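Novice: Kindly return the folded structure for what I paste below:
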Amino acid sequence: MALDSDTPLNSLGFAKSPAETRVVVAMSGGVDSSVVAAHLAAEGYDVVGVTLQLYDHGAALAKKGACCAGVDIHDARRVAEDLGFPHYVLDYENIFRDAVIDEFADSYLAGATPVPCIRCNERVKFKDLLETARDLDADCMATGHYIQRKMGAQGPELHSATDAARDQSYFLFSTTPEQLDYLRFPLGHLPSKQATRDLAAQYGLQVADKPDSQDICFVPDGNYASVIEKLRPGAAEPGEIVHADGRVLGRHEGVIHYTIGQRRGLGIGGLEEPLYVVRLDVDNHRVIVGPKEMLATRRVPLREINWLGDEPLTSRAEWAVSVKVRSTRPPRDAVLRPISETEAEVELLTAEEGVSPGQACVFYAREGSRVLGGGWIWRGY
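Specialist: Sure thing, here's the model as predicted:
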């Protein structure tokens, strides 16, 4: 199966031979980015592999399912050696901590539910790494993300992946038009992850059967609270678990152990009605719980909007779009009402449960696969 493009130029869109086209491939050590590198090398491109060292690998080596750990750097280097192109490891630990980890900790302590993978793409991979690719005189940078870049009337457009089960558009909504002009996503049109693994086997990659990463790379086993406690010692303070009607139902050991929409592990057994976390009162160290219907909302306030439409965001009073308020949920029809170029309110046509500050709200065209941008949810109603 070829990773071809519909462009009449070379497969990356340049009017020159592959051998004259340098492409930096962001290599995590996993099967996806390895296939991208292998395919481009097989096509004759001047491939340069780059892997980022993002955090302390001493701890990471002991955990499975994390990206960018020490074993992943080894795997990326081995792929490059086997295929005969240069590979560099860049120490981005300080940048990653300043741009991603510190905000993750502070947002969590403020009662939000952050998505650090988006910030990593926005502030590290598509910013500093992209600039490094330019410094290496690369014509473009390619990644193993499952998303599509298509040429439209106004230039490159961002589109969701062909395989909805693998689509990563939610995590890439903040990609700017300038970045999109430089980026390439060769896997976005493939029909399934198995197709990627088949290509890996075809190229003889030793990572062909390597498991996918499951957790945030610096959060072992998805235990956010333990990471926050290490990053901000003493920040977790005990408090009350309070019903929305005012009844005190129990005690907790820190708001950081709870997220909006959580039902299990609340520590308040013996009640007849199922209760969910509906709000986190960080200032008073309270976890507010209530019935499921209290989670439903139709109005979603947004800021830090990245808009990818052809017309300015504020050129209309409202936009008919579809939106995702969680990465695992399908797009739902909504109305987007701009307040400024970077702020807006989304009205969901059908109420959604568990809309949480710190999550992203990503915009899609009602028809087709185009990604129109997105913003950050910053408070609840």
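Novice: hey, let's count contacts and neighbours off CA atoms from now on
Specialist: Fine.
Novice: biggest helix in the chain by residues?
Specialist: helix 70-83 (DSSP state H).
Novice: continuing past that one, what's the next helix or strand?
Specialist: Per DSSP states H and E, the first helix or strand lying C-terminal to helix 70-83 is strand 87-91.
Novice: So which residues make contact with that following strand?
Specialist: 48-54, 73, 77, 80-81 (Cα atoms under 8 Å, 6 or more residues apart in numbering).
Novice: Another for comparison:
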Amino acid sequence: MKQNSNKKRVVVAMSGGVDSSVAAALLVEQGYDVVGMMMRLWSEPGIGPAAPANRCCTPDQMADARRVAGLLGIPFYVVDVQDHFRQTIVQFFIDEHANGRTPNPCIECNRQIRFTYLLERALALDANYLATGHYAQVVHTPDGYQLRKGLDPNKDQSYVLHVLDQEKLGQVLFPIGGYTKPEVRELAQKFGLPVASKSESQDLCFLGDGDYRRFLQEYSQKASQPGPILTSSGEELGQHEGLPFYTIGQRKGLGISASVPLFVLRKDVARNALIVGPKSELGQQILIARDVNWLSGRPPQEPIPAQIKIRYKAKGIQGMVVDLGNGRSQVTFHEPVFGVTAGQGAVFYDGDVCLGGGIIADGVNLLEDTATSADSVQAVTAQTTPSLQLADIQVHS
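Specialist: Down below sits the predicted model:
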């Protein structure tokens, strides 16, 4: 594609929704040479009342994106990523659940699809940037690029963008990161976009009916195997229906009775057992994150204070982060926390600046640590971790 020599080219990842549509409109208004691009992603066949389609790229979504592109006067292309998406993101979702972890597929999609595969397609079109409708901000400082939270605290998506590195931060644009969601809808009306009042989908995009239990039962025999519900001491209290169908900290719906309330403490994949216990056993003050990416490209040489988010919608929790090498970091919280879940992201912040993050490791991952890392964990643990008491446990949502 021939580029207008007087303008920088931006490929906008369009979804047919209001956020990406306004992102494209803002870039056109700012004078960029804008190209719209939409990914056709895999969805499971034969599920749902309508023709099967990924929720991110249904025929209606594609029609809306094409309509917006036509209104803005920009070219529009659809890229078929179905096979790659199925082999990477969907299989990752299945495998993680089968191994007792609770993944965030949006993080992995950003890592492997949106900011790798799609970014490469954009650069192949001689684009200078790939733009998306994420609520986040990239700021260029004398020390390099920073990823900062989006202005709207209710929509901030920096958590799922912690996988970006310095090179990619210099190649991406987040045009709506400095706006709130209501302001984005107002902009859509100002630009005359037909998607201004369009609702948002909250479900996993590749599930035909939004039912992840049914999906795992169909696609992973291992994930849906029943097994024992055990206390920490090994007493069997009942049977679970499949480890993926329970969450750390869950109390209701376990189908067991005891003299005190019992919570899900962890998942023992080797025994296919769900381990439960009283609230006094639930607090966790230390976690190990694997596959850690530091956005500056430079892991800290000393322990650093940070606010750590352990789920997408969770508030940041105060703690210390220590780089252990080999892509691993230890987080020590100032107070015991509730609901630390293997497979979720642990993302580190200094105020509004996203420093980096990784994936919360489970017991199996911890066994893979090097001896040096293990020694570091023990040393920091001994220095910073008091004994846990029931009154110390704080629930974070």
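Novice: May I have the TM-score of the superposed chains?
Specialist: Overlay of the two chains. TM-score (TM-score structural alignment, normalised by the length of the first structure): 0.88; 360 aligned residues with a Cα RMSD of 2.3 Å.
Novice: before we move on, back to that, make CSV from the contacts of strand 87-91 of the first structure and add distance to residue 243 of the first structure and neighbour count to it.
Specialist: What follows is the contacts of strand 87-91 of the first structure, written out as CSV (distance: Cα to Cα, whole Å; neighbours: other Cα atoms under 10 Å):
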residue, distance to residue 243 of the first structure, neighbour count
48, 56, 23
49, 53, 25
50, 51, 23
51, 48, 23
52, 45, 21
53, 44, 20
54, 41, 22
73, 48, 22
77, 53, 22
80, 56, 22
81, 59, 12
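Novice: closest to residue 298 of the first structure among those?
Specialist: Nearest to residue 298 of the first structure among the contacts of strand 87-91 of the first structure, counting by Cα to Cα, is residue 54 at 37.4 Å.
Novice: what do we get in the second structure for the closest one?
Specialist: By TM-score structural alignment, residue 54 of the first structure lines up with residue 41 in the second structure.
Novice: OK, contacts around that match?
Specialist: If a contact means Cα under 8 Å, 6+ apart, then residue 41 of the second structure has 54, 56-57, 80-83, 85-86, 206 as its contacts.
Novice: could you measure it against residue 52 of the second structure, distance?
Specialist: Per Cα to Cα, to the nearest Å, residue 41 of the second structure is found 11 Å from residue 52 of the second structure.
Novice: Repeat that for residue 154 of the second structure.
Specialist: Relative to residue 52 of the second structure, residue 154 of the second structure is positioned 31 Å away (Cα to Cα).
Novice: of those two, who's got more company?
Specialist: residue 52 (19 against 11; other Cα atoms under 10 Å).
Novice: what about the more buried one, is that helix, strand or coil?
Specialist: Following DSSP: H, G, I helix; E, B strand; the rest coil, the label given to residue 52 of the second structure is coil.
Novice: I'd guessed it sits against residue 205; true?
Specialist: No. Using Cα atoms under 8 Å as the test, residue 52 of the second structure is too far from residue 205 to be in contact (11.4 Å).
Novice: okay, and the common contacts of these two?
Specialist: residue 43.
Novice: Would you mind measuring from residue 79 of the first structure to residue 31 of the first structure?
Specialist: From residue 79 of the first structure to residue 31 of the first structure the distance is 10 Å (Cα to Cα).
Novice: Sorry, slip of the keys, the one I care about is residue 330 of the first structure.
Specialist: According to Cα to Cα, residue 330 of the first structure stands 26 Å off from residue 31 of the first structure.
Novice: Give me the aligned partner of residue 265 of the second structure over in the first structure.
Specialist: Under TM-score structural alignment, residue 265 of the second structure pairs with residue 278 in the first structure.
Novice: Now find how far off-centre the host helix or strand of that match is within its chain.
Specialist: Assigned by DSSP H and E, residue 278 of the first structure falls within strand 276-281. Put simply, strand 276-281 of the first structure sits 24 Å off its chain's centre (Cα atoms, centre = their mean, to the nearest Å).
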